[in-house]
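Participant: below: sequence and its predicted model.
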Amino acid sequence: MRINVPSTRIAKAWWIKPFLPLFDAFPVDPTNPMAAKAMVKAVRESRTLVIFPEGRITVTGALMKVFDGPGMVADKADAPIIPVRIDGAQYTPFSRLRGKVRLRSFPKIRLTVLPPRRFAIEGEMTARARARRAIAGRRLYDEMSAMIFATSNRDETLFQALLEARHIHGGKAAVVEDVKCEPMSYDRLVVGSLALGKPLAAVTRQGEAVGVLLPNVSAVVATFFALQAHGRVPAMLNYTAGLTNLKAACTAAKVRTIVTARAFVTQAKLGDIVAALAEEGITILWLEDIGAAIGMGAKLRALIAGRFAGRSHKRLQIAPDAPAVILFTSGSEGLPKGVVLTHRNLLSNCRQLAARIDFNTADTVLNALPVFHSFGLTGGTLLPILHGVKTLLYPSPLHYRIVPALAYDSNATILFGTDTFLSGYARMAHNYDFYSLRYIFAGAERVRDETRKAYAEKFGLRLLEGYGATEAGPVIAVNTPMHFRAGTVGRLLPGIEPKLDDVPGITDGGRLSIRGPNIMAGYMKADAPGVLQPPEEGWHDTGDIVTIDAEGFVTIRGRAKRFAKIGGEMISLPAVEGYASALWPDAEHAVVTRPDVRKGEQLVLFTTRKGAKASELQSWGRSNGITELAIPRDIREVDALPVLGTGKLD
């Protein structure tokens, strides 16, 4: 006999009551432990049990709280679990998402049934009941989020995903806006991409890497999707990197054409750099010239083509595993390398995030992180656009007064940033500027305790710190409102397989390698232009020393390269910087090493703290039980520390 398990409130609904006599119904009731025991008994009697572990119909469009009870049922009954996903019902008139998604009378509903699997909790059966219930609930949540990711569509190109988003959310839905305050709808974005893409395709080949040298404005999104629509690969160039790094990037990816704008080049004072790139034989295409050449006839043809964009794009026969974009490493540890990400890589990372975090069309993303950075491209641009969320682009994260004011003016609900930028906003923002924010995601560098404290005390917000790498599309792990632990970078996203390798001299943690559908196709380097160098057996070595606790939270101990061996002991340089920050929280600090005849290496602290003395730091270290080997004796004052365009320390 089939047993249906609705929530208590749903079980009392007038339109449900007539059907309840047809089943043995057990409402998911956290106040009634006997219901769970009855469910376990039913399963042990070989009866089929259908459970809705959330205990209610979603009002967010994403996975909500999972009760521990259903997890305990699966554990105690020792029965196979068959995950089932119902997708599309959220768009019906019966949905609880009115005002958050576009409802329609007969949406396509897809029912996905995954293979059965066993549910077993590691550890002794004698573990404390409360702890065991928590483990069961967490395991069930992980199974469900993994199911959501596994059943999401990743077998398409980015342009096809854009067309799918247009179909779901409606062509008139505003999805991109910049400082000009001219919202761009899905229809306008698709038609604009087709109109702009035609002249770009005329001077390039399918599969060719085309450089994009533009700031965070609507035009960069249109250019990105114009290249996607015609099978070209955008190579997002870092305009803050300098001529040497830009040349190396263009060489590595075999970029022979760059799309930019005169207004931007003039304002950013990039004229000499662009001229030098042109002297290298690179063709510079100006958006102003392309736009002026698009006549009324071309616009009308693009308008008509927009209705059949899916068919024309499909004729290009672009595989999901084909390159979709080339990003470049920061160059903080040498010449930048080209990171080739496929359509499947980027869509996988977007779907991984969507499986863990709830957002919907009622949200507005404020993205001041540059789109040449993977965090700004995937998190701040592609993720919202492909999920019906409007994104507001701002060209510079360094405008510490303007960005908070823009968040207030636009009623932004989601903000992306790095610790450097977020601490700047906290200093300059009015206490009410961030009143509408639901989430602030921080990545690219470690979030300091001072920054976390500032947001909690001044704005009543907690920072959701994450961890990523360009090679991973970029997000690897992230704290969420449901699973949060300060000081960690959250839990690994579904579909990512970790591996920790031992490092001599380091007892706390291991060197992290990861494998998953979001891991890059490979590198392109300046010494072998255009040659794809894939990760060995799909594993990407992050170069980070991390620990992963029993609940799956990841803590970054430092870069493998950022450990010093002093007197036979391994010392984490980020940890030393943390000691300096604890003593002098209002200053910035960076630690490097230099050779030492007696101890192998010696620590050198660069700080913006005026009058910083080694004796003060040594005294603080003694009172806090820090080994003397981890306290720098050589302290040098500087006016400012050098940072990259993403805010990361150079």
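Facilitator: Nice, I can see it. Residues are numbered from 1 along each chain as shown.
Participant: switch to C-alpha atoms for all contacts and neighbour counts from now on
Facilitator: Fine.
Participant: and Arg344, that's in a strand?
Facilitator: No. Read with DSSP: H, G, I helix; E, B strand; the rest coil, Arg344 is helix and lies in no strand.
Participant: OK, contacts around it?
Facilitator: By Cα atoms under 8 Å, 6 or more residues apart in numbering, the residues touching Arg344 are 154-157, 320-321, 517-518.
Participant: save those residues as TSV, and put in secondary structure and distance to Phe421 too.
Facilitator: What follows is the contacts of Arg344, written out as TSV (DSSP: H, G, I helix; E, B strand; the rest coil; distance: Cα to Cα, whole Å):
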residue	secondary structure	distance to Phe421
Arg154	coil	32
Asp155	coil	36
Glu156	coil	35
Thr157	coil	33
Pro320	coil	35
Asp321	coil	34
Pro517	coil	30
Asn518	coil	27
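Participant: comparison target, given below:
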Amino acid sequence: MSTSFVHHVRAVLERYADRRHYTFVREIATGVAEERTSFGELDEQARQVACGLAARLPVGSRVLLVYAGGTEFLAAFLGGLYAGMIPVPAPLPRDRRSMERVSRIMLDADVRLVLTAEQSAPQVVELLAENGCFDALDCLATDTAPLGDAAGWRAPDGLGPDSVAFLQYTSGSTSEPRGVVVTHGNLLANEAELAAAVGMDDAMVLVSWLPHFHDMGLMGGLLAPVFVGGDCVLMTPTHFLKRPVHWLQAMSRHRATTTFAPNFAYDLCLRRVTDEQLRELDLRALRACVNGAEPVRAQTVADFTRRVAAAGLRPDAVKPGFGLAEATLVCTMTPPGRAAVTLEVDREALGRHEIVPVAPGAGTALVGSGVPVDQVVRIVDPQTREVLDDCVVGEIWVAGASIAHGYWNRSEQTRETFHAYTSGGEGPFLRTGDLGFQRDGELYVTGRRKDVIIVNGRNIYPQDVEQVAESVHPALRGRIGAAFGVGAAPEHVVIVQEVSVPQLRGLPAQELAAQVRQAIVETFDVSFPGVVLVASGVPRTTSGKVRRRAGRDMFLAQEFAVLHQELAPQLRVLLPEPATADAPAR
């Protein structure tokens, strides 16, 4: 086995130098254009970057990578690894909030240099100029002139499995972004597990639009091809969101075998791709549509599998999985050749953290996230740290070679999260913060521990509330909602729900809010739930996850531009006076 990710990747790039490519799909006025970069070209570009970095910085320096997407980022990332630097992927700032986030990442990581592309340089220079802390930092474009001579590259001394490879900053759905310290050993282990779990080899053709600064986009969408020696087709997230059919068309055109995406992407295709467009596709080669990075909905899996079958999609192609940046990426995955598993459970029993299967349609549908690959998964009572039996909900704890070394410069949080032991002394484990249970070896994820709403001793999962609200009216389907609890025990259920105003078709926002409120009352047997309808503004992370705690803070501060809100007196007393007036529906 290779001693570092660099040694492994360089061998793969040399072996497949002119036979494998990264193809970047760009939208143009007449359709799409494609640009190809061979593995050999990528390796040369990475060595150029590495030589340029080695001439400027000592080994172990943190280098911020700020790119819009494409192979320029990958060459810079690999170049950082080649030089023994510590790359820090970050999103390209597009507004004040994203600039602030990148600034916090730079300060936390003590960044020594910034790499970007020529087209993005003005935005990055503006970021540096607006924060006086970064006046002394250089910003270099890697796609203009070579930073160094590729022929002069030499691997740094001492590069091994325990060497830090990069910092993966978490997207911060429940907290401030933290830098996860991923080593070369973590990278090698998790890519091997991912390849085995999904069935990837050098015959793979992967299509991805995922953000390169997100764990699934980086590990699955970008690095998996250079690990196994397969072809890769890329497009930007903006391209996908604008034209989701182009994702499916790229898979059809290139005979893709593998893709990765969160649940909302499959939902978006169901809403925006027509039956006529599906009939023009050929997806018979597609073996794995990995669905992860956010809660997987049973209805989405069933509808996507059924509807896209018209394009030749296999019934076992959609592969729910579970993972997180702290485990490098994957923890569990639906095995090759097996369809996703759905379990219907009693909603009231689930609120007590018990699992009671019921007939289809009679409860809450949970999708299995597959089985562990090479990692140990335990379900643990978060208070007593006792390992729980099958079909009992607890916190998901994970151990294995893929578990990262901790958080950058956060020793106390590292100890609490990465060095947990059960009451029986088994460990160390990573505490994921996610709740779930195991049944017949399958892992089912029920929600985030910090997001659970507790009403009269019952546990209500916010994603269930959000799903019920979305189903009430077409103006809510496919729109983002954030459910959370407010007040002291018992908590009050509140949902802030985005609305497609044109699809209201004359329905007063007040009446729609009342319908949503009634649906929540009937489904969850709660009193006085709050419903806040907005046209937009529900906070999300850079990877699209709902930031429920941030939404709760915005609600309590009355910072939403409200179309209409239904709030009982028990909720109104928690809000500042005077409360924000309703904004007129447009």
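Facilitator: Arrived safely, thanks for sending. The structure presented is a predicted model; accordingly, all values stated were derived computationally and were not measured.
Participant: tm score of chain vs chain?
Facilitator: Superposed pair, TM-score by TM-score structural alignment, normalised by the length of structure 2: 0.74. Supporting alignment: 474 aligned residues with a Cα RMSD of 3.1 Å.
Participant: just the buried subset of the contacts of Arg344 of structure 1, written out for ChimeraX, thanks.
Facilitator: This is how ChimeraX selects the buried members of the contacts of Arg344 of structure 1, with burial counted by 16 or more other Cα atoms under 10 Å:
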select :154,156,157,320,321,517,518
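Participant: make CSV out of the contacts of Arg344 of structure 1 and add distance to Phe372 of structure 1.
Facilitator: Shown next, in CSV, are those (distance: Cα to Cα, whole Å):
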residue, distance to Phe372 of structure 1
Arg154, 23
Asp155, 25
Glu156, 23
Thr157, 20
Pro320, 22
Asp321, 21
Pro517, 21
Asn518, 18
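Participant: so which of the contacts of Arg344 of structure 1 comes closest to Ala263 of structure 1?
Facilitator: Thr157 (31.3 Å; Cα to Cα).
Participant: thought that closest one was touching Ala319?
Facilitator: Yes. Counting by Cα atoms under 8 Å, Ala319 is a contact partner of Thr157 of structure 1 at 7.2 Å.
Participant: where along the stretch 301-450 of structure 1 do the strands fall?
Facilitator: For the stretch 301-450 of structure 1, applying DSSP state E, counting those that start in this stretch gives strands covering 323-328, 338-342, 364-367, 390-393, 414-417, 439-442.
Participant: can you lay out those strands as JSON lines showing mean neighbour count?
Facilitator: Shown next, in JSON lines, are the strands of the stretch 301-450 of structure 1 (neighbours: other Cα atoms under 10 Å):
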{"stretch": "strand 323-328", "mean neighbour count": "27"}
{"stretch": "strand 338-342", "mean neighbour count": "28"}
{"stretch": "strand 364-367", "mean neighbour count": "28"}
{"stretch": "strand 390-393", "mean neighbour count": "27"}
{"stretch": "strand 414-417", "mean neighbour count": "24"}
{"stretch": "strand 439-442", "mean neighbour count": "22"}
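Participant: need those strands in TSV (columns: distance to Gln352 of structure 1).
Facilitator: Below are these laid out as TSV (distance: least, Cα to Cα, whole Å):
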stretch	distance to Gln352 of structure 1
strand 323-328	18
strand 338-342	15
strand 364-367	18
strand 390-393	19
strand 414-417	17
strand 439-442	15
